[in-house]
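Trainee: sequence below, structure please.
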Amino acid sequence: MQRTEFEFESMRFSALTGGSGFPILMLHGSGPGVSAWGNFRLVLEGLERSFRILAIDLIGFGESSRKPAKPYFDLDLWLRQARFALNLVGDGPVGIIGHSVSAVLALRLAASNPRVTAVMTTGAMGGKFAANHDLELTWSVPRTRDDLREAMQSLIYNHSLITDELLDNRMKLLGSNGYAGYFGEMFAGNKQQYVDACVLDPSELGGLNCEVTLVHGRDDKPIPAMENSVSIGALIPKADVVLLGKCSHSPAVEHPGKFLDIAKMVFG
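Mentor: Below is the predicted model of the structure:
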């Protein structure tokens, strides 16, 4: 994998690129200190053996620019960025992997762009549900390393996977150049407003013509599977729903082998 930067709407975004073959755009989630590398680091090498990968850091995350003015939580901006990134892989069929909030972006892109022939989501948002304590932790600024560990324990079923390296990398990003304040402003106020902003239109889902596979941890605490992937999947004509046992919100981290097996079936 190599890191590349692109100009977009007078901002800059970072992307990890590599591999060859069928192109896949990868979109990460929205937790504290998250990035393409943070979400997908354990599966990138396996994917690039079979596919051409473009894994981007959304504006406001990872090594990409921050948005210069509020609102920092901006689904429309991220959708435009994802559409721009989709064009970077050239013409022809393309696949998308979207995690958590980015499942919303992936499905909306697929609904509006016939080039998208397959979508795989993990821990998808998009359904109607009440913001819960674990989601509050995910969308709040961890003031200490222990706070971050508590938030990560909501996201990862097997707590032994929450390594010192993982915590150190995320705390480093949160501590750099006022990022913690920026993240806090991104999810300021009542968290329910951000859940509601992600609810997908049933008619849009019903019009999807591509193959869709929604992968979700059966034990996902912040984004419950039944209210999200299961309910969304029931509205999509060509949808498969895969529930992973002993898995919370991070299938690519918790079960990288299963993630890769499913991806190869979806995009192979």
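Trainee: alpha carbons only for contacts and neighbour counts from here, please
Mentor: Noted.
Trainee: what kind of secondary structure is Thr213 in?
Mentor: strand (DSSP: H, G, I helix; E, B strand; the rest coil).
Trainee: for comparison, sequence B:
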Amino acid sequence: MTSSDRPEIGRSVQANGIRTNYLEAGSGAETVMLIHGSGPGVSAYGNWRLVLPALAENFRVIAPDMVGFGYSDRPQDVDYQLDTWADQAVGVLDALGVEKAHLVGNSFGGAIALRVATKHPDRVGKLVLMGSVGVPFEITEGLDAVWGYEPSVENMKKILGYFTYESGAVDDELARSRYQGSIQPGFQEAFSAMFPAPRQRWVDAMTIPEAELRQLQHRTLIVHGREDQVIPLANSYALERILPNADLTVFGKCGHWSMIERNADFNRQVRDFILEA
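Mentor: The predicted structure is shown next:
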């Protein structure tokens, strides 16, 4: 999949003009694309390291670093907006010769997956949305803090505390490690440029019109942690109501990181959902 010394760095392709780092595993007949969330120092590897090898048992799995995150390029003139990320995702599929993929989107990545599906419905198989944005909501204290992160170990520990249900899951070592990841050259500069205050406008900018969502006929699995402090559980109830072919799973004693905090359950549900005829 990747080199053992730098597992977060995989191969790269030109995707809609952006050199894009991506991880790949598996060789199944069907392709799954994993689209990560937003946050300081985030990358495809950081989001999906426990999911990618599990899904690779049944599928070809691709996990790109979206522009502005991870180890993809950060062009000076890039316009950080929903269509930019959606077009990059489609560009990755084009570059890898993938006609259709199932999309799994985490948080910010859920809105990207929905945007790809509304713009290119024939390129998308099934959808999995985890703690997703894409519908209107009032920005939470947690999301405002995540998007407003200023680099320090203390701030990183506070940010990680919003993501998890168990406060003890975030120790000083994890906070220091994630802090070091967030201050690699160019990382924080790009991240801080994406979501400057006031940040409600960026929530609104990642909202997809309800009329467009109602047109989506794709089978959709919606997953949310009941104790999510970053994206409100109400978002997933709204998506389940709006999307014509959606089912909703709510994990108890779980925050924003369902794919980590309830990893075995998440992997099993996603695999079974995609395999189901």
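Trainee: which secondary structure element contains Arg170 of structure 1?
Mentor: In this assignment (DSSP states H and E), Arg170 of structure 1 forms part of helix 164-174.
Trainee: residues in structure 2 aligned with stretch 238-251 of structure 1?
Mentor: Aligning stretch 238-251 of structure 1 against structure 2 (TM-score structural alignment) gives residues 245-258.
Trainee: and that stretch, which residues are buried?
Mentor: 246-251, 254-258 (16 or more other CA atoms under 10 Å).
Trainee: and of these, the nearest to Val104 of structure 2?
Mentor: Ser258 (12.5 Å; CA to CA).
Trainee: quick one: the closest residue in space to that closest one that isn't next to it in sequence and Gln217 of structure 2, what's the gap?
Mentor: Nearest non-adjacent residue to Ser258 of structure 2, counting by CA to CA, 6 or more residues apart in numbering: Gly225, 6.0 Å away. Gly225 of structure 2 is 25 Å from Gln217 of structure 2, where distance means CA to CA, to the nearest Å.
Trainee: tell me which of those two has more neighbours.
Mentor: Applying other CA atoms under 10 Å to Gly225 of structure 2 and Gln217 shows that Gly225 carries more neighbours, namely 27 against 16.
Trainee: and stretch 243-259 of structure 1, how far out from the chain middle?
Mentor: 14 Å (CA atoms, centre = their mean, to the nearest Å).
Trainee: once you drop chain neighbours, what's closest to Ala197 of structure 2?
Mentor: Leaving aside its chain neighbours, Ala197 of structure 2 sits nearest to Gly148 (7.6 Å; criterion: CA to CA, 6+ apart).
Trainee: repeat for Gln200 of structure 2
Mentor: Nearest non-adjacent residue to Gln200 of structure 2 (CA to CA, 6+ apart): Ile139, at 5.7 Å.
Trainee: check contacts around the one you found.
Mentor: Applying CA atoms under 8 Å, 6 or more residues apart in numbering, one finds that Ile139 of structure 2 lies in contact with 199-200, 203.
Trainee: residue in structure 2 paired with Arg12 of structure 1?
Mentor: Taking TM-score structural alignment, the alignment pairs Arg12 of structure 1 with Arg19 from structure 2.
Trainee: what's the neighbour count on that match?
Mentor: Neighbour count for Arg19 of structure 2, taken as other CA under 10 Å: 20.
Trainee: which strand or helix spans it?
Mentor: strand 18-25.
Trainee: now do Pro198 of structure 2
Mentor: Applying DSSP H and E, one finds Pro198 of structure 2 in no helix or strand.
Trainee: that one pairs with which position in structure 1?
Mentor: Checking with TM-score structural alignment, Pro198 of structure 2 has Asn190 as its match.
Trainee: same thing with Val116 of structure 2?
Mentor: Using TM-score structural alignment, the partner of Val116 of structure 2 in structure 1 is Leu109.
Trainee: and that match, what element?
Mentor: Going by DSSP H and E, Leu109 of structure 1 is in helix 101-112.
Trainee: possible to save the buried residues of stretch 245-258 of structure 2 as JSON lines with distance to Gln229 of structure 2 and secondary structure?
Mentor: Shown next, in JSON lines, are the buried residues of stretch 245-258 of structure 2 (distance: CA to CA, whole Å; DSSP: H, G, I helix; E, B strand; the rest coil):
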{"residue": "Ala246", "distance to Gln229 of structure 2": "23", "secondary structure": "strand"}
{"residue": "Asp247", "distance to Gln229 of structure 2": "22", "secondary structure": "strand"}
{"residue": "Leu248", "distance to Gln229 of structure 2": "18", "secondary structure": "strand"}
{"residue": "Thr249", "distance to Gln229 of structure 2": "17", "secondary structure": "strand"}
{"residue": "Val250", "distance to Gln229 of structure 2": "14", "secondary structure": "strand"}
{"residue": "Phe251", "distance to Gln229 of structure 2": "14", "secondary structure": "strand"}
{"residue": "Cys254", "distance to Gln229 of structure 2": "10", "secondary structure": "coil"}
{"residue": "Gly255", "distance to Gln229 of structure 2": "7", "secondary structure": "coil"}
{"residue": "His256", "distance to Gln229 of structure 2": "7", "secondary structure": "coil"}
{"residue": "Trp257", "distance to Gln229 of structure 2": "10", "secondary structure": "coil"}
{"residue": "Ser258", "distance to Gln229 of structure 2": "12", "secondary structure": "helix"}
